[in-house]
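K.L.:
Provided below are the primary sequence and the corresponding predicted coordinates.
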Amino acid sequence: MRPCAFAIPGDHRQKTGGFIYERRLLEELQAVGRQVTHIALPAGAAAAEQSAALRREVSKVLEALPPDQPLILDGLVFAAMPPEALARLTCPVVAMLHHPMGMEQGLPADIAQHLLAQERTNLSLAAEIVVTSPHTRQTYIGLGADPARITVALPGHDGPRDLTRVEAGPRILSVGLLARRKGHDVLIRALARVADLEWTASIVGKIHDAAVADELALLIAEHGLGTRVALTGELPDAALAEAYRKARIFALATRYEGYGMALAEALCHGLPIVSCDTGAVPGTVGQAALLAAPDDPAAFAGHLRTLLLSQAARDELARRSRVLGQKLPRWKDTAAVMGLVLDGLRC
């Protein structure tokens, strides 16, 4: 097994889907005896806009890597690097991509277009590309990537599957960064439309965009949902697992997902799901979810109402969810896929 480096920006122990994926992949590669050097790049290396000094700092670190040592490069860093900087690297680059940075919600149009054009060029400079879902594979093929150089390594899930449910009333759980792409504003508006029913809701996730967090809090107050909808922030692992076990419905009104690790976690817990027909969501949740169009609170509310009122509908989706959850890979399986990519490189 050949040694390699894995460059990740900032604190790789952050509890977001992308960082969880890369941290667990790093740990599993090391656990099977691979010599993997973790390169902690500055957090700003993942930013859409960077100073010249920061770009020089990142380039200096990566250009020092030996030419015979593959580099697994975080997707945000990959997308943010100017093509000329990426081309100067002498080591083979394995791009670890979750979704195009230029497709992130809330970016100014000119910056989004620049990032997409830059990432399109960078794709030709990667020796191999690893993505988290078949949908993301097709997305990058659409951007011009060579299909023969793209490998899908689905995220792993190492927790227990199909745990005994803990009945705690009609609790609705949503898990995702407080970022515009996650659509929590749509969820709150949908919840306001089913306020005549009995339920409580928790939105779990760290603040990614303070303006979005403020807007969500204001929206909850405007709809008079302050005693029913909680913005819990980030939860410890044990508390989050307990929240999944006590939930009756998992709801994520996302505007786009490259995979949707929180959705997969809901499958592992056998939860019926309400989400949106966008990105990789249909491929992740299969027939275990009711899907609305993105940015459609009325349709989302209709699905919530169905599951809140119908035990039979909940039971059927929960059954499908458990079946899918049992089939999801473990992290060792994800690392095995990456290992095959690394061992197949020529350099």
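P.N.:
Happy to help now that I have it. Numbering: from 1, shown residues only.
K.L.:
Going by C-alpha atoms from here, please, whenever you check contacts or count neighbours.
P.N.:
OK.
K.L.:
buried ones in stretch 228-242?
P.N.:
Applying a neighbour-count criterion of 16 or more other C-alpha atoms under 10 Å, one finds 229, 230, 231, 233, 234 buried in stretch 228-242.
K.L.:
Can you tell me what sits against that stretch?
P.N.:
15, 199, 200, 201, 202, 203, 204, 205, 206, 207, 217, 220 (C-alpha atoms under 8 Å, 6 or more residues apart in numbering).
K.L.:
List the contacts of the third one.
P.N.:
So that's residue 200. When contacts are counted by C-alpha under 8 Å, 6+ apart, residue 200 touches 170, 171, 172, 228, 229.
K.L.:
alright, now check it against this:
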Amino acid sequence: MTGYFVVPDSRVPSGGTTYNRRAGGRLRPVVVAGDWPRPDDAARAGLARALAGLPDGAAVLLDGLVACGVPEVVAPHARRLRTAVLVHLPLAEETGLDPAVAAALDAAERACLHAVDAVVATGPTAAERLAAHHGLARVHVVAPGVDPAPRAPGTDGVSALLCVASVTPRKGHDVLVEALARVADAPWRCACVGPQEPRHAASVRAAITRHGLDGRVELVGPLVGTRLDAAYAAADLVVLASRAETYGMVVTEALARGLPVVAAAVPDALGDGGWSVPPGDAVALAAALRRWFHSADDRAGLREAALRRRAELSPWADTTAGLARVLANLRA
């Protein structure tokens, strides 16, 4: 269907930006600049102008990063538009927020989500949590898709580890480094691919040095396109140590290549296709890695699980169709 998709002006590779780009279908993008979800006055005014410029009764999907922190901007326009908000991550769940800031964002998000006609989450677990936390009658689920990909050849089948995630506190690279230090006797190398928050990346590098892992754990920076494909192709195991996720698209991207996965906080993306460990638990993650390194039978079982899950994954066309259904059923 024809409608509008209000998205942040971001060129940083992330699951959210990929979802928005791939799932928008025929929706017309409305790009708004600003430091979302806590924009300055100029960004607020820019969003207000963008919404004011949309025709009465138009179907409008808003990225939650833009909408949820500014209900006072969104709510007046929600009365004349048919609106839905796509929540990639509840604002207060971002790791490291000052408690007062988190509480204010949480309250703003609740007001915004109650002002619009529909709320969309990217996975069943996230939808249930969002509905319960904010007292919403219903949250629609429209999961990310994944592109078919050839099986990753890997290296020796054991030692090449890959983590694809922004180097921020929520993604748990500090937990990953602590876990890797506990299995330092195994012959592994780990490439960490993703944009880097400077202060946190410096802390992770310090931990790498402190544990004597220089040269074994590398913070590669962001990769896209064929370079990211090459990183997946060279991996034997994908590891994600997130403290919180709403879906975890890198997991399905790995599984689409038949790559085994050990991950935290991604039950919907992982399904039965890998080993799940508790978020923030370096000891549990190290134990899973130790199984991987020391048991050929466990490695074979994990590869088989990945291949089974690979066959269950849905294409991006299903995501586009799901969003279109939500918008088509908004109030007349």
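P.N.:
Looks like it came in fine. On a predicted model such as this, the values are computed, not experimentally measured, just so you know.
K.L.:
Give me the TM-score for this pair.
P.N.:
Overlay of the two chains. TM-score (TM-score structural alignment, normalised by the length of structure 2): 0.94; 329 aligned residues with a C-alpha RMSD of 1.6 Å.
K.L.:
Please flag which of the contacts of stretch 228-242 of structure 1 sit within strands.
P.N.:
Mapping the contacts of stretch 228-242 of structure 1 onto strands (DSSP state E) picks out 200, 201, 202, 203, 204.
K.L.:
neighbours around the second one, how many?
P.N.:
Counted with other C-alpha atoms under 10 Å, the neighbours of residue 201 of structure 1 add up to 23.
K.L.:
swap in the fourth one?
P.N.:
Using other C-alpha under 10 Å as the criterion, residue 203 of structure 1 is surrounded by 23 other residues.
K.L.:
can you tell me which residues contact the aligned partner of it in structure 2?
P.N.:
Under the alignment by TM-score structural alignment, residue 203 of structure 1 pairs with residue 192 in structure 2. By C-alpha under 8 Å, 6+ apart, the residues touching residue 192 of structure 2 are 162, 163, 164, 165, 217, 218, 219, 220, 221.
K.L.:
how about residue 285 of structure 2, what's its match in structure 1?
P.N.:
In structure 1, residue 285 of structure 2 lands on residue 300 (TM-score structural alignment).
K.L.:
Could you measure from its match over to residue 281 of structure 1?
P.N.:
For residue 300 of structure 1, the distance to residue 281 of structure 1 (C-alpha to C-alpha, to the nearest Å) stands at 15 Å.
K.L.:
hmm, back to that, between all of the contacts of stretch 228-242 of structure 1, which two are separated the most?
P.N.:
By the measure C-alpha to C-alpha, 15 and 199 form the most distant pair in these, at 26.8 Å.
K.L.:
Using CSV, lay out the contacts of residue 192 of structure 2 together with secondary structure.
P.N.:
Below are the contacts of residue 192 of structure 2 laid out as CSV (DSSP: H, G, I helix; E, B strand; the rest coil):
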residue, secondary structure
162, strand
163, strand
164, strand
165, coil
217, strand
218, strand
219, strand
220, strand
221, strand
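K.L.:
These: which two are farthest apart?
P.N.:
Counting by C-alpha to C-alpha, the most remote pair of the contacts of residue 192 of structure 2 is 165 and 217, 14.0 Å apart.
K.L.:
quick revisit: out of residue 15 and residue 199 of structure 1, which sits in the busier spot?
P.N.:
Legend: neighbour count by other C-alpha under 10 Å for residue 15 of structure 1 and residue 199, higher for residue 15 (19 against 16).
K.L.:
counterpart of that one in structure 2?
P.N.:
So, by TM-score structural alignment, residue 15 of structure 1 is matched to residue 13.
K.L.:
repeat for residue 80 of structure 1
P.N.:
Matched to structure 2 by TM-score structural alignment, residue 80 of structure 1 sits across from residue 69.
K.L.:
ok, the corresponding residue of structure 2 for residue 127 of structure 1 to residue 34 of structure 2 distance?
P.N.:
Taking TM-score structural alignment, residue 127 of structure 1 has residue 117 as its aligned residue in structure 2. Using C-alpha to C-alpha, residue 117 of structure 2 is found at 24 Å from residue 34 of structure 2.
K.L.:
now swap in residue 51 of structure 2 and tell me
P.N.:
Taken as C-alpha to C-alpha, the span from residue 51 of structure 2 to residue 34 of structure 2 is 15 Å.
K.L.:
same question, residue 265 of structure 2
P.N.:
Plainly put, residue 265 of structure 2 is 29 Å away from residue 34 of structure 2 if you go by C-alpha to C-alpha.
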